[in-house]
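Enquirer: below are the sequence and a predicted model for it; my questions follow.
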Amino acid sequence: MERIPPIVKTLADDKKSITLHIPNVRYAKENDLLIKAKRFKPEEVLKNKEICGFDIVSMSLFKGVQSKIITNCCNINCDGTIEKTYYNYVTNQEILIVNHVPKLLMV
């Protein structure tokens, strides 16, 4: 299965701009590209995240949908990482932005 291209979004104000590469979870869900299981295996969790376009660093804890996964920030100019659960990434479709990204650019 190939990776889905990310959603590219540029946010700007008068002084700064950032470009985000947001994993396209919605497209993967709407087109039934994700593995569905009652009990996920570690490789299934990682495969689903790869399909959506997440830049995975590692998995710190495996516990099904509550697995903790470390990914790179969506901001292409940021070297930070984020640790959240699979549930937050895929079910809630949260954007992966580290805390030091300016709040005023969050639209």
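Expert: Everything's here; your move.

Enquirer: only C-alpha atoms for contact and neighbour calcs from this point on.
Expert: Will do.

Enquirer: can you give me the buried ones in the longest helix along the chain?
Expert: Longest helix of the chain, by residue count under DSSP state H: helix 42-52. The neighbour-count check on helix 42-52 (16 or more other C-alpha atoms under 10 Å) flags Glu44, Val45, Leu46, Lys47, Asn48, Lys49, Glu50, Ile51, Cys52 as buried.

Enquirer: put this next to the first one:
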Amino acid sequence: MTPPRSSNRPNNASASKVAGRQDTRNSEEHDGMDEIVASGDVCISDADHDDQEESQEETQSKSAEELLSTMVVGARKRHVAKKKKVIESYSTTAETIETSIDTLFDEHEEKS
């Protein structure tokens, strides 16, 4: 049996490059954390900002609800109007058909 082969390919990423990349990642994470910690009043302004966002979201949701309700009301009115037109059209068509059938039967009786 032959021993398993090992690849003798050169590794493009040297240990110093890998370590450098890791240092960069760690320093980026720390920079973000340092900024958050350095501005201690962030929590206070965040709370105020959250309140402002909530009130803005409430007004937006109210306006969205109003818009939605007006759209629904408008759609219902249009539906009722269309339904009324269909019923009127049906009733006039039914009357004309009845008179036409009566006329046809009367003419048939006269001929026979």
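Expert: Happy to help now that I have it. Being a predicted model, the structure only gives us computed values, none of them experimental.

Enquirer: would you pull the TM-score for this pair?
Expert: The pair, once superposed, lands on a TM-score of 0.16 when counted by TM-score structural alignment, normalised by the length of the first structure; 33 aligned residues with a C-alpha RMSD of 4.7 Å.

Enquirer: which helices and strands sit right next to the helix or strand that the longest helix of the first structure is followed by?
Expert: Per DSSP states H and E, the first helix or strand lying C-terminal to helix 42-52 of the first structure is strand 56-61. In terms of contacts (3 or more C-alpha pairs under 8 Å, 6 or more residues apart in numbering; DSSP states H and E), strand 56-61 of the first structure is packed against helix 42-52, strand 68-72.

Enquirer: out of the ones you listed, which is closest to Ser58 of the first structure?
Expert: strand 68-72 (5.2 Å; C-alpha to C-alpha).

Enquirer: for that closest one, name the packing helices and strands.
Expert: Against strand 68-72 of the first structure (3+ C-alpha pairs under 8 Å, 6+ apart) you get strand 56-61, strand 81-85.

Enquirer: among these, which is the most enclosed?
Expert: strand 81-85 (a mean of 19; mean count of other C-alpha atoms under 10 Å).

Enquirer: and the next element down the chain from that strand?
Expert: Per DSSP H and E, the helix or strand that comes after strand 81-85 of the first structure is helix 86.

Enquirer: quick one: Lys85 of the second structure and Ala19 of the second structure, what's the gap?
Expert: 78 Å (C-alpha to C-alpha, to the nearest Å).
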